[in-house]
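Asks: no FASTA, just this:
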């Protein structure tokens, strides 16, 4: 791979390119054509999505009926494998649907999504709850000791059977009917919950009429606020968007405490406003239905149901994990708050530090202790160089290379597409979509638009974010936190791309949901490696590399801040999520009131707000994977810290070839071909050590840290 050529192309990437003529795509269910077999997405209409998605659902129904009604005796090929291979047309249209709903949405697309969600849920229920289909799978499962099948085929049979059981295959007919009703209602409510938060983010803002209130914010922040004002029709003012980058800029740097309070209140009140975006009744209905669903499975509450198939054995074990972390983290937080209060008093702040002041005085504390200003780092974190550094680190560590592909059909000209290879063999395709635009959901995330099947189908994955394009032709830059998140999400993308499973159903997303985050959390560790920083950290204005002293300050501050999960704001969110779902037994729950009680029981300092209030918690309520599962970030961070120690102690550190190859072979590329606990043992030679994460940050152990 000629990285100089790639880098030149990346640096020319400024968020704009030839838009191309409007193209009407072929049928969305048709096999993907073109030179690389990638989806055609330009020119898709909401009506086309709705029509073809509904048609693809009917096609899969026909495929499932054919499997269930096959007169031949059940076999691996005509039952398990046939089920695994069904739904290709639906997978293709769902990929385009996902691209539009997440990255190019509007009112018409959102209306279609509201219709599609329950239809798709109904189909999933039909597959899981079909008694004839399950009987055929069960028959193959019972024959496994006598069948001459590969280990992958045996594992596929086990995974599909277990998945059908967890979805209700053994419920009686009345319970199955009730489950289908509940799932359909949940699908619509979860879609509505996410839409409400998105609408609050897109439509609410804080208008600033007096520029003096922006004191402390730099020129780039002010220009962004002015650009937002023009967009919202407030050209004589400045506007702070209801988006994380804009809110954090104010929270960290604005000297005016009233402005910090106004902006923070806007951010923390998403989903709480009375009217059409009020998530209080939505979240309450979701919890009630989840509780009813748990009862159908004979569980006391939804948390018990959600833990089936996870690594952590049950909600009580997860509760212990979170509460064990609370005390040492709370003690350290108390010391920091005391130091911040001293700075605030000297600063003339009237009264105690409010939650809206936390980030501002956290910055002041880091300046006092380390001589560090987070804004000084941002010019060194150019978006194009970040992408180059991520790809370079992956190539050096795993031998993975990225080749830009021209003329691939995309929904926006700022998206780039790469062919990914390892050992001169294509292993997949990566879409890189890093800039904010209208119709795109906020935040950063990775998507798998097509699951890989080793030897036959290459995965198609995407890396998304919402960086602001550089103003007036300047390179786009991000703060350290966003850079770290990008390395995290790139870790997910690498995990999807590395998949060696011959079956989609035993790929990475079939892993327990409390293991899925582990490879991505580990990938964050490559960002601050000296070799990575030396490639990445070039000042956007001067072209000078980041001074060694500043790089060392950054490392010390990152260690001081600790990872996301070892902080009270996260622990409060995770504990609230778990406790609410342990209450979810079919009763009516006032989510906001119960959250307030839980936070009081935790003795969360008033200076600390949860990362997400319950009524804006996408993880808890907009999908089911993280319901009663926000704890997984702490669990996965512990696993990642343990895995990292193998690299730290190797001669080559995080770029050690032998350790990297063993990690790639035993975990990264393995998907769910073996249980996650076995994959971990195969790499580490033992079970995970719960002390690893606290050891990394010298919290509550006194043991030598692992970095």
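Replies: Structure's in. What do you need? Just so you know, these numbers come straight off a predicted model, no measurement behind them.

Asks: rest of the way, CA atoms for contacts and neighbours
Replies: Fine.

Asks: Reduced to three states, what does the spatially closest residue to residue 27 that is not a sequence neighbour come out as?
Replies: Leaving aside its chain neighbours, residue 27 sits nearest to residue 52 (7.6 Å; criterion: Cα to Cα, 6 or more residues apart in numbering). Per DSSP: H, G, I helix; E, B strand; the rest coil, the local secondary structure of residue 52 is helix.

Asks: residues contacting residue 52?
Replies: Residue 52 makes contact with 27, 28, 29, 93, according to Cα atoms under 8 Å, 6 or more residues apart in numbering.

Asks: roughly how far apart are it and residue 126?
Replies: Residue 52 is 19 Å from residue 126, where distance means Cα to Cα, to the nearest Å.

Asks: try residue 468
Replies: On the measure of Cα to Cα, residue 468 and residue 126 end up 43 Å apart.

Asks: What of residue 218?
Replies: Separation of residue 218 from residue 126 (Cα to Cα): 56 Å.

Asks: Between the two, which has more neighbouring residues?
Replies: More neighbours surround residue 126 than the other of residue 218 and residue 126, with 17 against 13 (other Cα atoms under 10 Å).

Asks: Does that one lie in a helix or a strand, and which?
Replies: helix 107-129 (DSSP states H and E).

Asks: what packs against that helix?
Replies: On a contact count with 3 or more Cα pairs under 8 Å, 6 or more residues apart in numbering; DSSP states H and E, helix 107-129 meets helix 46-68, helix 88-103, helix 151-166, helix 173-203.

Asks: Name the residues of the next helix or strand after it that come out as buried.
Replies: Downstream of helix 107-129, the next assigned helix or strand under DSSP H and E is helix 131-143. Neighbour counts over helix 131-143 (16 or more other Cα atoms under 10 Å) mark 131, 133, 134, 135, 136, 137, 138, 140, 141 as buried.

Asks: do the same with stretch 561-568
Replies: Buried, per 16+ other Cα under 10 Å, within stretch 561-568: 563, 565, 566, 567, 568.

Asks: Check the offset of stretch 220-234 from the chain's centre.
Replies: With Cα atoms, centre = their mean, to the nearest Å as the basis, stretch 220-234 stands 28 Å off its chain's centre.

Asks: So which residues of the protein form strands?
Replies: Here the chain has its strands, by DSSP state E, at 205-208, 238-241, 400-404, 416-422, 425-435, 445-450, 460-467.

Asks: Use this one as the comparison:
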């Protein structure tokens, strides 16, 4: 274990003591300094990040990690990585793959260890103290990144190795790591002159701070709003479970005896789907779609516009036409033109279908006595009515068959049938919140694969949405096979009393989706940490998760888990057939609202000006130009589009539909050969799940499929074109 140095504060006090002129004062100061130094040493010894975790599987000892452990460990991690990078850059030996590229890959162990925990928890256990740390450390991490990529001596060594790449005897992963490292430097500004490097540093620092602020504002906006109802008559149409959840929310928020609905999705979507009170639907819809757009302390309009401007300026400094050109160079799409090429093929059919859906709903509404033109806040309500009329399928009637516990068993059943992977719940492992459930994962030969954690319930400290990440990725670069620690986070309503959590069909699909990410992280089999698991282009990384959703609707799988939570009855085949028949229902809406957001993302990031925009006008003009109808709002409006302004999806939100092409093409194989065909499952595991980002994704996909994916399967699946 490395010897720990004094913290900067302790060192400053020590220096101050040495400089004292008064002898007695100096003596007293010296004693104080020794006490502070001893205290500092004690703090370092007690900081869990500074030693190996003495826990099963090396899981972080969450109960021992305190808020004041983060900043010292983060700063120490930054300092250590800086020192390691300087050692590599100043190495007098000739640059080689081992002493330069691999040495960089192995640098920053402490920083990786701390950030894995800190950024993992700030998404689901956010506090004002953690947000403050994030704001303070973000520019420091940005500076560290710049210090690496803008180090001229280091780049000379990287470049020297890169120029020898054709003569070096490197395996596939080594070639990939070398290529990504070299491109990282070039894209990070290594070839810029001194003035442009300084400009780049400033732009990166500003963007880092603004991204943090955007996310914080959105979290505050989402948590602050509440629709308080004190008249039971205004709950008409709402299912009993939704009403009970609203009563619990009201109690939790200090409104005993009332009902509260929020802009969190588990509250927002059911209300818009079932409430007969059109005025309240409009009120809640407005609150949801105006998060960050209220001209208050949490307003995100200027932040989004400023970020778009700064991203354009950065792209220009780096030699790219726009931010989208910069981002997409590393994606499978390669250029904005290629993205527009795909979206332009889908958009007309999608919009036409959405308009037909509006017409169907308008006709239905008028048949029930409505004398108004449908608006965006009516879509969920009337689409559910039309679904029931067309398919005799009531989403609320399906929920008893999709309890959370049973759906998890369906996920595990699918994984075992495909790859022989099994899950054993462990109650003796560290967890960061009581809601977390932890499993040890075993391969088909009985060997331990890793650890899988789930965190399913909505809470104020958790950002919205659903995601997968890791507290530790799989890798072998130190000799041993380090097992992954993977987690899924979702936002389902918390259980009430002894009643199980019942999921809508879409919520159950989301569980399968996020598990698709998790299984890729768990089954990863790579050497270098930066290439394993989900280290993939944004327009490919969603592919394995989307494929996973397909198994959920198969009768063989449904029979294993879709059982009534009270009677144990397996979901009736008649209901399964209705679910499958309605699979193309409302796809015009779903595809259009998604694509509107994807096109809005591209519009912001193909800007060819640094001039800051009026965000509301910019968005309105963008949507008018593509012909978006008033009855649909983009899935994400600018001011709460955290994917692109507080996440990693800028210029990449289109990636879900791009990945869908691979998903639909892959499922065609399973349909033809059998949904649990072992040869297909094994090839998919080897060439997609295990390989992560160790090679060019298209090469790996063609190795699995034998050809590039055909987009026609996606269009047919969504019902946007007639099947051949």
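Replies: Yep, that arrived. Quick caveat, the model's predicted, so the values are computed rather than measured.

Asks: of the contacts of residue 52 of structure 1, which stay in contact in structure 2?
Replies: Retained contacts for those in structure 2, judged by both residues aligned by TM-score structural alignment, their matches' Cα atoms under 8 Å, are 28, 29, 93.

Asks: Inside helices: which ones of the buried residues of stretch 561-568 of structure 1?
Replies: residue 568 (DSSP state H).

Asks: Filter the kept ones among the contacts of residue 52 of structure 1 down to just the buried residues.
Replies: When neighbours are counted using 16+ other Cα under 10 Å, those contain these buried positions: 28, 29, 93.

Asks: So what does residue 312 of structure 2 match up with in structure 1?
Replies: Alignment note (TM-score structural alignment): residue 312 of structure 2 maps to residue 291 of structure 1.

Asks: Surely its match touches residue 580?
Replies: No. Using Cα atoms under 8 Å, residue 291 of structure 1 is not in contact with residue 580, being 10.5 Å away.

Asks: Report the contact partners of the nearest residue to residue 47 of structure 2 once chain neighbours are set aside.
Replies: Sequence neighbours aside, residue 69 is the residue nearest to residue 47 of structure 2 in space, at 5.9 Å (criterion: Cα to Cα, 6+ apart). Contact partners of residue 69 of structure 2, counting by Cα under 8 Å, 6+ apart, are 47, 48, 49.

Asks: Need the counterpart of the last one in structure 1.
Replies: With TM-score structural alignment as the criterion, the equivalent of residue 49 of structure 2 in structure 1 is residue 28.

Asks: Now that match: closest residue in space, sequence neighbours ignored.
Replies: residue 93 (5.1 Å).

Asks: check contacts around the match of residue 49 of structure 2.
Replies: 40, 49, 52, 92, 93, 96.

Asks: Surely the first one is in contact with residue 410?
Replies: Translated: residue 40 of structure 1. Yes. At 7.4 Å, residue 40 of structure 1 counts as touching residue 410 under the criterion of Cα under 8 Å.

Asks: These two: who's more crowded?
Replies: Neighbour count, other Cα under 10 Å: between residue 40 of structure 1 and residue 410, residue 40 has more, with 22 against 19.

Asks: Kindly state which residue of structure 2 is aligned to that one.
Replies: Checking TM-score structural alignment: residue 40 of structure 1 goes with residue 61.

Asks: if I pick its match, what's in contact with it?
Replies: 48, 53, 54, 55, 430, 431.

Asks: hmm, try it at 6 Å
Replies: Residue 61 of structure 2 makes contacts with residue 430, as judged by Cα atoms under 6 Å, 6 or more residues apart in numbering.

Asks: what residue of structure 1 takes the place of residue 293 of structure 2?
Replies: Matched across to structure 1, residue 293 of structure 2 falls on residue 272, judged by TM-score structural alignment.

Asks: any idea how far the spatially closest residue to its match that is not a sequence neighbour is from residue 321 of structure 1?
Replies: Using Cα to Cα, 6+ apart and skipping residues adjacent in sequence, the residue nearest residue 272 of structure 1 is residue 278, 5.2 Å away. From residue 278 of structure 1 across to residue 321 of structure 1, the span is 32 Å (Cα to Cα).

Asks: So for those two, which residue has more residues nearby?
Replies: Each of residue 278 of structure 1 and residue 321 has its neighbours counted (other Cα under 10 Å); residue 278 has more, 20 against 16.

Asks: Quick check, the more buried one in contact with residue 269.
Replies: No. Residue 278 of structure 1 lies out of contact with residue 269 (Cα atoms under 6 Å); the separation is 10.1 Å.

Asks: and residue 569 of structure 2, what is it in contact with?
Replies: residue 563 are the contacts of residue 569 of structure 2 under Cα under 6 Å, 6+ apart.

Asks: counterpart of it in structure 1?
Replies: When structure 1 is aligned by TM-score structural alignment, residue 569 of structure 2 is paired with residue 544.

Asks: now residue 690 of structure 2
Replies: Looks like residue 690 of structure 2 aligns to residue 669 there (TM-score structural alignment).

Asks: One more: residue 411 of structure 2?
Replies: Using TM-score structural alignment, residue 411 of structure 2 sits opposite residue 390 in structure 1.

Asks: One more: residue 144 of structure 2?
Replies: Match for residue 144 of structure 2 (TM-score structural alignment): residue 123.
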